[in-house]
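*Asks:* have a look at this fold, sequence not included:
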């Protein structure tokens, strides 16, 4: 039924119910009275008009009654009660005779029949679903019999293309034990998990308690993993109430679910003030970090976003995605360009004159850059210099360079080029009206070339999962987390800072591999883990801050800040340029010497 047909249908039904409720009430209350009097006609007409006024105000005709619940019942009650009260007031002013008993009886009749007319819609739909042939699929146990679990079970039952069959709930709330929800039993608490899986031949576990703390969720997930049954969890509760969750969208439990810390809390007002109404240019906009930064900043209503990248496919993909999600209020333009092309960077900067530039384009693969140090310099150093100086020339207000924890005491070509790029940005800030800052963070879960996608592919192929060293340790952050913090740091920029994102506690790569194997429904002895040795340029332990970088005060609970010491950037660039004429080994040695000179950061004056 279309929206227009729905409004007409329910409008007619409600009008008839309201009209006859007055006459039925009159006959019941005053059997000998004249039911065809002008006063009763006026009363019923007034009541119909009042009902439609409040029904329209409360959107009573635009609700999906096949999903009706308590909220819809409250709306019906409010609409009918307010319409009767208003009709009573109107009747009082028209005539001193007010049929209070008739109105009270009419109120009850309307409440009963209008509610019945709506909830019969849901009853019919549920009956129709229940009347279908018995559904087959993986026998699924839902952990959590609350609103999230109920919604998951209902969608499993109603989705014809879902291959999951809900059979029961588990919930630690003793008040729910032995109850039935959507005809599914709540068999008990988590202590009965193993027995329930065996007795009911469970093939799938769904964790549907997204409102719990990260620590509590981690404990439940670990218990599920110990059973060896394939486990999934639902997305955050906000996705449920916004209607974003479907059974086929169920999120696989991934490593970031077990990192044991909450997402960062951000000052959205500061970011909105920094982004709203401005033109923002993002280099590397098709990459993992660049594309997510574009998604995040689009929420703060920039007037225009320039998507600059070297790969046409990735730029096209992010353009289409952003236009679909935010195209109604944000203008998106694309530029396929190489940051190594200095003249092109100046032309693009002149063409759009952005107020904010976020420089995310870079070569980041450590072992590949060890083999190609000249390309690392041209892209990460000269490319950054080109974009930064173009931003300076055309009066950009804020320039943000995405850096890396590998720039701290670098042992690799990639880290060294990032450190030199930080020097360039810092030096430009001293002589430019543009605020130049760098934001440094560690490994990002799920980014292209990172360990998680590689581990997932290896597990899908049956293993083994390859880890470089049993002691290899890294800091981790999710892509949205890193992107939001970049924008937060940028909104706090005064100029010249190197912002360092707090990544929480470091995690051993081998522990991530073991957890991911278990989360995928396998045992370590089935998939296997092999150690391949530390790759060229890699450290066992990454650093986010030197000892003397740490200061007592932070600009944000998850953001440290420091300013690098004075460096003769002209001399640095001369040495880098001279190194390009040498062989790869000499280039690497020169870069490490330059980058490890003057590493100490001093606290910023905030």
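*Replies:* Great, that's in hand. The structure presented is a predicted model; accordingly, all values stated were derived computationally and were not measured.
*Asks:* CA atoms for contacts and neighbours, from now on please.
*Replies:* Fine.
*Asks:* can you pull up the most central residue in the protein?
*Replies:* With distances taken as CA atoms, centre = their mean, the residue of the chain nearest its centroid is residue 480 (6.7 Å).
*Asks:* skipping adjacent residues, who's closest to that residue in space?
*Replies:* Spatial nearest neighbour of residue 480, excluding adjacent residues (CA to CA, 6 or more residues apart in numbering): residue 292 at 6.3 Å.
*Asks:* give me the neighbour count for residue 110.
*Replies:* Using other CA atoms under 10 Å, residue 110 has 25 neighbouring residues.
*Asks:* now swap in residue 137 and tell me
*Replies:* 12.
*Asks:* off-centre distance for stretch 310-323?
*Replies:* 19 Å (CA atoms, centre = their mean, to the nearest Å).
*Asks:* buried ones in stretch 254-273, by neighbour count?
*Replies:* Residues 254, 255, 256, 257, 258, 259, 260, 266, 271, 272 are the ones in stretch 254-273 that count as buried (16 or more other CA atoms under 10 Å).
*Asks:* and which of those residues is nearest to residue 493?
*Replies:* Nearest to residue 493 among the buried residues of stretch 254-273 is residue 271, at 11.2 Å by CA to CA.
*Asks:* OK, contacts around the closest one?
*Replies:* Residue 271 is in contact with 300, 487, 488, 491, counting by CA atoms under 8 Å, 6 or more residues apart in numbering.
*Asks:* how about the secondary structure of it?
*Replies:* helix (DSSP: H, G, I helix; E, B strand; the rest coil).
*Asks:* my read is that residue 286 contacts residue 321, right?
*Replies:* No - if you go by CA atoms under 8 Å, residue 286 and residue 321 don't touch, sitting 11.1 Å apart.
*Asks:* which one's more surrounded, these two?
*Replies:* residue 286 (26 against 14).
*Asks:* and that one, what does it touch?
*Replies:* Going by CA under 8 Å, 6+ apart, the list of residues near residue 286 reads 307, 308, 309, 311, 314, 315, 317, 318.
*Asks:* tell me which helix or strand the last one sits in.
*Replies:* Translated: residue 318. In this structure, residue 318 is located in helix 312-326 according to DSSP states H and E.
*Asks:* other SSEs contacting the helix or strand that that helix is followed by?
*Replies:* Later in the chain than helix 312-326, the nearest helix or strand by DSSP H and E is strand 331-336. Counting contacts by 3 or more CA pairs under 8 Å, 6 or more residues apart in numbering; DSSP states H and E, strand 331-336 packs against strand 304-309, helix 312-326.
*Asks:* quick one, the longest one and strand 331-336 angle?
*Replies:* Okay, so that is helix 312-326. 180 degrees (axes from the mean of the first three to the mean of the last three CA atoms, to 10 degrees).
*Asks:* for comparison:
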């Protein structure tokens, strides 16, 4: 039978037509027999012409209607309509022929019975062949899978998988008792409790979760149940993400961390998200970064009059500009899009851009954010994160920008590293500027938005873990107790846009990141849902090892979002307003001057002391890690040893 499946389409079509040539006359004989309660030589002689002509009339009609072009393994209920129409046409033509050639008269009942019988034969033969071929292909080829969800989406997915020849769906799993033991699209439905036995019986390699209408919380509960099975799990996207609402093979994807978090995204408030953007001239600094680029994607959908991109990386700027132009074209938007190569430290250039293009809203996402890299390069981190913010903020005030939103981080709360302390320093600058402008009639409204790790951003642990799992391990983890908050990039960007509209001046907004996630648990779940086992004392036969390499310079075990307890809600359920300690501009200005001088002299000890003095909550997790400073410290020591 596998040799038959490998035949060319033409040979298969000829075989199907030949079978119809043989069975259609037999079907006509059956109609005669049913009408007259038997057959005899007289009846056979009377209807001989019609029995011979029946396939000669039907086959051309079937060809014309495309019945033989249909691939038997992938037909569905729609083919019944083609069969009914084709058989009806052939019976009408056969009846007309009988009317003109009749000698002794034909019974109209024979044609009626033949019409019903022929429909049953043609349709049933196709579906029987389909079931058999699917069984053969399921046994011989494709990755054996079970589909969790026997509803419409599951049925669509089963058909799509069969057409791809990459998967062989062997069973449906569903929690609805009324579906248990039923057969859908030729596949039997089982309860979830049967999965361990089914995995062994059918040698299942993967379980595909086909329930796109479920919430993230409901999906997470199912993933929790499937995790102990140590079989690879794949999921389908939400129903609103599907093209035409139908599942395709390419829609099936690996389990992402957002699936494991069980966190449903709150729909944005249209008024808040558009308030600072619609018909306004908007600028995004760091437009090529993870957050900056997503802000650009969402801003352009809100129809600004102009979008200015400022980015230091030529490649990053080119990439986001090309993507946004494609997005503009696909959405039919007419928005002025201007890319600028440059640094936020170029105050005059930033001010000229803002003046020339009448910028009304600035989203300041430009920053160095990688904790160990900034720890090893503290001067550059301070320049970009502290003085870069100072530069853009001054330009914004000089140009009369109405709204300025700083993208901050949870690492600014009681920081243990240079990166976190520089982001808190940047917050203090904007708070000071807000108070400085308090009595001015026309002022720039500054606000800050803090959130934790975003999924899929550069440096995120999730793609790293997946890469390590695919390579067979080991997974490198800094510490078994480390936890982090997580949020998707689109959700974070949406909340930033909404928080920016609520700012009154000097506000520190904190996003509700849900519950913190223990990174070691995340790593283990990713291993289990990939169908593998973690190597440990309890499971020495595991395939993936987890190695703890120790905390990196400046890294902390737990992240926080609030410095104090003074926090209040806002009109958005996931956005809170925090009241933090401030420093006056007069004091801050002097500290900035001293910090600038220390950075110019590469006086690392003074830089560290000034950060500690300005950011009261800063408690360094390690000593000064700058490569130059460490190298210079080692050289004198070596010289002294030689002299002695």
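*Replies:* That came through fine. What you see is a predicted model, and the numbers here were worked out from it, not measured in a lab.
*Asks:* show me what the residue nearest to residue 480 of the first structure lines up with in the second structure.
*Replies:* Following TM-score structural alignment, the counterpart assigned to residue 292 of the first structure within the second structure is residue 294.
*Asks:* isn't its match right next to residue 492, touching?
*Replies:* No - taking contacts as CA under 8 Å, residue 294 of the second structure lies outside contact range of residue 492: 9.1 Å.
*Asks:* so which of those two has more stuff around it?
*Replies:* The neighbour comparison of residue 294 of the second structure against residue 492 (other CA under 10 Å) goes to residue 492, with 26 against 19.
*Asks:* what does the more buried one align to in the first structure?
*Replies:* Matched by TM-score structural alignment, residue 492 of the second structure corresponds to residue 482 in the first structure.
*Asks:* what strand or helix carries that match?
*Replies:* In this assignment (DSSP H and E), residue 482 of the first structure forms part of helix 479-491.
*Asks:* quick one: that helix to chain centroid distance?
*Replies:* 13 Å.
*Asks:* repeat for stretch 515-531 of the first structure
*Replies:* The answer for stretch 515-531 of the first structure is 27 Å, by CA atoms, centre = their mean.
*Asks:* which stretches of the stretch 251-400 of the second structure form strands?
*Replies:* 253-254, 281-285, 306-311, 336-341, 361-364 (DSSP state E, counting those that start in this stretch).
*Asks:* quick one on the thing from earlier: can you tell me which of the helices and strands packed on strand 331-336 of the first structure is packed in deepest?
*Replies:* Greatest average neighbour count among those goes to strand 304-309 (a mean of 24), per mean count of other CA atoms under 10 Å.
*Asks:* just tell me the aligned range of it in the second structure.
*Replies:* Mapping strand 304-309 of the first structure onto the second structure (TM-score structural alignment) gives residues 306-311.
*Asks:* which residues are contacting that stretch?
*Replies:* Stretch 306-311 of the second structure has contacts (CA under 8 Å, 6+ apart) with 279-288, 296, 300, 317, 335-344, 366.
*Asks:* narrow those to those that are buried.
*Replies:* Listed as buried from the contacts of stretch 306-311 of the second structure are 280-288, 296, 300, 317, 335, 337, 339-340, 342-344, 366; burial here means 16+ other CA under 10 Å.
*Asks:* count of neighbours near residue 165 of the first structure?
*Replies:* 20.
*Asks:* also residue 481 of the second structure?
*Replies:* 12.
*Asks:* aligned counterpart of it in the first structure, please.
*Replies:* By TM-score structural alignment, residue 481 of the second structure lines up with residue 471.
*Asks:* aligned to residue 464 of the second structure, what sits in the first structure?
*Replies:* That one, residue 464 of the second structure, aligns with residue 454 by TM-score structural alignment.
*Asks:* a helix runs through that match, doesn't it?
*Replies:* Yes - counting by three-state DSSP, residue 454 of the first structure is part of a helix.
*Asks:* neighbours of it, how many?
*Replies:* 15.
*Asks:* what do you get for the one 4 residues further on?
*Replies:* Around residue 458 of the first structure there are 16 other residues, counting by other CA under 10 Å.
*Asks:* and the helices in the stretch 51-200 of the second structure?
*Replies:* 78-101, 108-140, 152-164, 195-202 (DSSP state H, counting those that start in this stretch).
*Asks:* which residue numbers in the first structure does the last one align to?
*Replies:* Using TM-score structural alignment, helix 195-202 of the second structure lines up with residues 193-200 of the first structure.
*Asks:* next, the buried residues of that stretch.
*Replies:* Buried-residue list, stretch 193-200 of the first structure, by 16+ other CA under 10 Å: 193, 194, 196, 197.
*Asks:* residues in the second structure aligned with stretch 343-361 of the first structure?
*Replies:* Residue span in the second structure matched to stretch 343-361 of the first structure, by TM-score structural alignment: 348-366.
*Asks:* what comes into contact with that stretch?
*Replies:* 276-277, 280-287, 289, 291-292, 311, 344, 384-385, 389, 392, 395-396, 398-407.
*Asks:* then stretch 227-241 of the second structure?
*Replies:* 196, 205-214, 226, 245, 247, 251-255, 525, 528-533.
*Asks:* show me what contacts residue 305 of the second structure?
*Replies:* Residue 305 of the second structure sits in contact with 278, 279, 280, 281, 282, 335, 336, where contact means CA under 8 Å, 6+ apart.
*Asks:* ok, it to residue 445 of the second structure distance?
*Replies:* 20 Å (CA to CA, to the nearest Å).
*Asks:* and if you look at residue 460 of the second structure?
*Replies:* For residue 460 of the second structure, the distance to residue 445 of the second structure - CA to CA - is 32 Å.
*Asks:* so which of these two has more stuff around it?
*Replies:* Neighbour count, other CA under 10 Å: between residue 460 of the second structure and residue 445, residue 445 has more, with 25 against 14.
*Asks:* now do the same for residue 285 of the second structure: its match in the first structure.
*Replies:* Under TM-score structural alignment, residue 285 of the second structure pairs with residue 283 in the first structure.
*Asks:* so its match sits right up against residue 293, yeah?
*Replies:* No - contact status for residue 283 of the first structure versus residue 293: not in contact, 10.4 Å apart, counting by CA under 8 Å.
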